[in-house]
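Trainee: below: sequence and its predicted model.
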Amino acid sequence: MSETTSRDRLFKTLADPSRRAIYERIARGGAQTVHALTDRSGISQPAVSKHLGVLKKAGLVADERSGRETRYSATPDGLAPLLDWMKHYGTFWNKHLDELENLLNRID
């Protein structure tokens, strides 16, 4: 998969507020079952399962089966495309803000 495709999938995945909330709960609280996520989400178990499938396909969560339960945990490198994208634009804006600062200093 190309870098652009994985980044687009990541953005589309995190654009949904329910999916983003599920991901944040897993990232902050550690591995959780579908039942635990459903209890605190305000949405149905099938909807939570569907969101988890999309998060998994985007590389944001991994699942581990334990008996009849599956625990979902955040994947550490899942946000890498987003971080790379932000780094690129951070460099861009830092350069332009430095140039603006130099201009303002010359005007003074």
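Mentor: Sure, I can see it.
Trainee: please make it C-alpha for all contacts and neighbour counts, starting now.
Mentor: Will do.
Trainee: can you give me the helices in the chain?
Mentor: Using DSSP state H, the helices found in the chain span residues 3-15, 17-29, 34-39, 45-57, 80-107.
Trainee: please enumerate residues in contact with the third one?
Mentor: Yep, that's helix 34-39 we're talking about. Contacts to helix 34-39, defined as CA atoms under 8 Å, 6 or more residues apart in numbering, come from residues 22, 44-45, 48-49, 70-72.
Trainee: what about versus this one:
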Amino acid sequence: MSENNPLRDTFDAIADPTRRELIRLLAEAEEVPLHELTSQFQMGRTAVSKHLTILKEAGLVLDRKVGRETRFRLNAEPLREIQHWVSFYSKFWNTNLIRLQHLLEEEEE
């Protein structure tokens, strides 16, 4: 589970390609109204809202009402959890590739 919000795991929230695209769109703008986000997809407003709810539950999206309009913005902080996880495995693979390189060099000698 996410440290930011126990309702939704960050990894689960970004597992869907539509939600990853929503994150990308929000990262490119300071704040985006729901109707603008919906226009980027071949699905209805309700479906986009459901994806945004999942991202909100993971703490990845913040929203605010401006009159009758809801505007969304990215909160990238929960993505640090994913960055740390990927970083760990990046070090793992780099270490193992260096070992392999040393073994191959020893074989050549």
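Mentor: Thanks, I have the structure now. No experiment lies behind these values; they were computed from the predicted model shown.
Trainee: report the TM-score for the pair.
Mentor: Between these two chains, after superposing, the TM-score reads 0.85 (TM-score structural alignment, normalised by the length of the first structure); 104 aligned residues with a CA RMSD of 1.8 Å.
Trainee: as JSON lines, the contacts of helix 34-39 of the first structure with distance to residue 12 of the first structure would be great.
Mentor: Below are these laid out as JSON lines (distance: CA to CA, whole Å):
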{"residue": "22", "distance to residue 12 of the first structure": "15"}
{"residue": "44", "distance to residue 12 of the first structure": "21"}
{"residue": "45", "distance to residue 12 of the first structure": "21"}
{"residue": "48", "distance to residue 12 of the first structure": "17"}
{"residue": "49", "distance to residue 12 of the first structure": "17"}
{"residue": "70", "distance to residue 12 of the first structure": "24"}
{"residue": "71", "distance to residue 12 of the first structure": "23"}
{"residue": "72", "distance to residue 12 of the first structure": "20"}
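Trainee: now the buried members of those.
Mentor: The neighbour-count test (16 or more other CA atoms under 10 Å) applied to the contacts of helix 34-39 of the first structure identifies 22, 45, 48-49, 70-72 as buried.
Trainee: got these as TSV, with distance to residue 88 of the first structure columns?
Mentor: Listed next are those as TSV, based on distance: CA to CA, whole Å:
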residue	distance to residue 88 of the first structure
22	27
45	38
48	33
49	34
70	37
71	34
72	30
